[in-house]
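Enquirer: What shape does this take:
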Amino acid sequence: MGNSFGKIFKISTFGESHGLGLGVVIEGCPAGLEIDEAFIVQEMQRRKPGQSKITTQRKEEDEFKILSGVFEGKSTGTPIGMVIMNTDQKSKDYGHIADKFRPSHADFTYFEKYGIRDYRGGGRSSARETAARVAAGAIAKMMLKHYGISIQAYVSQVGSLALEQSYQELDLSKTEDSIVRCPDPQKAEEMISLIDEVRKSRDTIGGIVSCVATGVPAGLGEPVFDRLHAELGKAMLSINAVKGFEYGSGFEGVKMRGSEHNDAFYQEGDRVRTRTNHSGGIQGGISNGEDIYFKVAFKPVATIMIDQESVNEGGDSVTVSGKGRHDPCVVPRAVPIVEAMAALVLADYLLISRTNKL
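Expert: Below you'll find the model as predicted:
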């Protein structure tokens, strides 16, 4: 249970960090969609480890293989199966915590739930699982592009270093110009320096990924429990290390009066628009045609290269020493994961919307 996501455009992922590989089965992808494998490669490269000095130095090329559901470059309407083989596991790096619980990891909770756990890199709880999501998200993005919908995420904060501009004031085309994936060149350099400083001190730091979806038509979302923002929140909170989600004005909205916060409607040609967008493109749980924007907060990576107090499976006090290759800050590599999960939600709700009315 808990390994599938979506209703019509549905994915199921499998695999562990140090197993043979990972994979995903995509159901509900409409037939006839042109599958651009070069684009999937591009998306996987954005998420893969070892891409810069501020990410984990594990070397995985994340090469994928499509096993089913695609014929002569197009989706057939049947399940699309994809696998990504692991090639650079160093399981010996985890032998010292075979019976120890790492602080703020899923070691203890997985052991309590199942009575057994794969301690090598966290097994199924590892963020390596998100490689399968990015592969599936790439196909969802292809479908959304067919409908004129695009998704762009970027790093807006690392520690206390935060962008002050809104996404409308930034040139988001510059996001990939920096290894930290921040579209502001000056702030990007400051973020890189901070992450590198934290890395050298054998510690980790958190941050925020902001995301905007443009071209989303009005009418996506379902009452009452399947509101669009609720599903986006679930998608984002399912990503490893995520501690918070807010959309539109978010928590800042509590400082405003209703007269300031309300988004006034006006007619623009044949389309109803809003003069402001504090709603974040969603009202009543349904998209209103404006940009959908949200933020995702990531905690500092739990594995640190500093001794920590803990207990083992027998309840004895132990010291846990960090080893292996880990990200000092997860947000640069989280950008394509956030985009992938947003794409999966929007692709699913786009298909669901076809069932709402004649």
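Enquirer: going forward, measure contacts and count neighbours with C-alpha atoms only.
Expert: Fine.
Enquirer: Now do the contacts for residue 245.
Expert: When contacts are counted by C-alpha atoms under 8 Å, 6 or more residues apart in numbering, residue 245 touches 233, 236-237, 294-297.
Enquirer: go with 6 Å
Expert: 295-296 (C-alpha atoms under 6 Å, 6 or more residues apart in numbering).
Enquirer: What strand or helix carries it?
Expert: Secondary structure from DSSP states H and E places residue 245 in strand 242-247.
Enquirer: Just the buried positions in stretch 140-149, please.
Expert: 140-144, 149 (16 or more other C-alpha atoms under 10 Å).
Enquirer: now do stretch 336-353
Expert: 336-352.
Enquirer: Now show me the structure for the sequence below, then we'll compare the two:
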Amino acid sequence: MNLDLTTEDSEFRSQVRAFLRDNLTEELADAGRLVTSVFIEPQFSLPWQKILHARGWAAPAWPVEYGGTGWTEMQRYIFASECARAGAPSLSPMGLAMVGPCIIGHGTPEQKAYYLPRILAGEDYWCQGYSEPGSGSDLASLSLRATSDGDDYILNGTKIWTTHAHHANMMFCLVRTRFDGKPQEGITFLLLDMTLPGIKVDPIITLAGEHEVNQVFFDDVRVPKSGRLGAENDGWTVAKYLLEFERGGGSSAGLEASVGRIRALATRDGLLASDPGFTSRLAAAEIGLEAIKITEQRVSSALSSGGNPGPAASMLKVQRTEMMQRIDTLGIEAGGTYAGVEQLDARQPGSNIEPVGPSDRVTLVPRYLNNRAASIYGGSNEVQRNIMAKMVLGL
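Expert: Here you go, the predicted structure:
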């Protein structure tokens, strides 16, 4: 990847910086800096999405005909980097980065016409119904039953670790429509309304003390078949397509911004900045990020030419999540004594609670704890290595 900016790229960067300066409010930037996850509360992400949508910048990776920007790969990288540096809140990936591309790739014309504008505008807020108790990385063993009844499916069962289900009005969901034959051949992909009768959402509080994930129960929930994406019993094909975007989507820009903050912390500390062990580990992380950016460029090239991420998505998923965890560990080391103080109230955007110690330490441990799950969700990294061994190495 050539990171030297052309004149046009430099002008575009100036344009993005000016946009952020004029539109990113202090409240939104504060929320972006305090986030401890890839997800941020919709009270902050949705207003920012509406601002971006008004500018036509909500979905840079989408095809232009569906509302994308038509930017080059370098422009998308510049935009993501500048947003991360400015502390802009991240947008929920469930709609824009996951089910949106899936609808583009597998939806009917009617589904595209209905759902895609609503995703862009933030009118629908999505959650993902994949994992179940006992069916995480072994997703093909899922058992949420969908019984055909005329124009509807009747759903009974449960989903777990469902991020932001307590906020979502829509879910993309894998259900079991057939119990005989190969497990993968009896799965159907559904788009459903979270306000349907019979759906119950119970909170799960994470180790970081946050309500981000949930368990969702379905009790005779009647879902119209018009919400089916792809053919009945062919949901595994759709699900794998979506998982490639989940694993391969995103950008290392946020990780780069985190490294920059850690280097600033170490510089202010003084001692760490001259510690050869710490500086060596930090430099190694920066070198690793450069390698990740090269892989991201390859995936972006595949997407821009109409392809899908393929096995490179698994490679990126492993590289990004393990790098994230390395950076989190460096952050705690750079944060020193104050990093370990539990300050749930002080790290809420807009809070008037004074933090114990410097304010830039309050998210270090919560982010570390939250991101321990990164190498598990979206398919564990062990599963990703199996995919790479099979599809790349032919083992």
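Enquirer: Need the TM-score from the superposition.
Expert: Once superposed, the chains reach a TM-score of 0.26 (TM-score structural alignment, normalised by the length of the first structure), with 170 aligned residues with a C-alpha RMSD of 7.5 Å.
Enquirer: Among the buried residues of stretch 336-353 of the first structure, which lie within helices?
Expert: 336-352 (DSSP state H).
Enquirer: Please enumerate residues in contact with the helix or strand harbouring residue 12 of the first structure?
Expert: Counting by DSSP H and E, the element that carries residue 12 of the first structure is strand 10-15. Residues from elsewhere that reach strand 10-15 of the first structure (C-alpha under 6 Å, 6+ apart): 3-5, 21-27.
Enquirer: Give me the buried positions along the lengthiest helix in the second structure.
Expert: Using DSSP H, we find that the single longest helix of the second structure is helix 276-304. Within helix 276-304 of the second structure, the residues that count as buried by 16+ other C-alpha under 10 Å are 278-279, 282, 285-286, 289, 292-293, 295-297, 299-301, 303-304.
Enquirer: Neighbours of the nearest residue to residue 85 of the second structure once chain neighbours are set aside, how many?
Expert: Residue nearest to residue 85 of the second structure in three dimensions, not counting chain neighbours: residue 257, with 5.6 Å by C-alpha to C-alpha, 6 or more residues apart in numbering. Residues within reach of residue 257 of the second structure, counting by other C-alpha atoms under 10 Å, total 18.
Enquirer: ditto for residue 109 of the second structure
Expert: Counted with other C-alpha under 10 Å, residue 109 of the second structure comes out at 10.
Enquirer: Residue 256 of the second structure now?
Expert: Every residue meeting other C-alpha under 10 Å relative to residue 256 of the second structure is counted, giving 20.
Enquirer: Pretty sure it sits in a strand.
Expert: No: according to DSSP: H, G, I helix; E, B strand; the rest coil, residue 256 of the second structure belongs to no strand; its state is helix.
Enquirer: Can you tell me how far it is from residue 245 of the second structure?
Expert: 21 Å (C-alpha to C-alpha, to the nearest Å).
Enquirer: Which residue ranges of the stretch 151-300 of the second structure form strands?
Expert: 152-160, 170-176, 187-193, 199-205, 211-224 (DSSP state E, counting those that start in this stretch).
Enquirer: what packs against the fourth one?
Expert: It refers to strand 199-205 of the second structure. strand 211-224 (3 or more C-alpha pairs under 6 Å, 6 or more residues apart in numbering; DSSP states H and E).
Enquirer: so what does the strand it packs on touch, helix or strand wise?
Expert: Counting by 3+ C-alpha pairs under 6 Å, 6+ apart, strand 211-224 of the second structure packs on strand 152-160, strand 199-205.
Enquirer: Quick one: work out the angle between that strand and strand 152-160.
Expert: Here the directions of strand 211-224 of the second structure and strand 152-160 differ by 170 degrees (axes from the mean of the first three to the mean of the last three C-alpha atoms, to 10 degrees).
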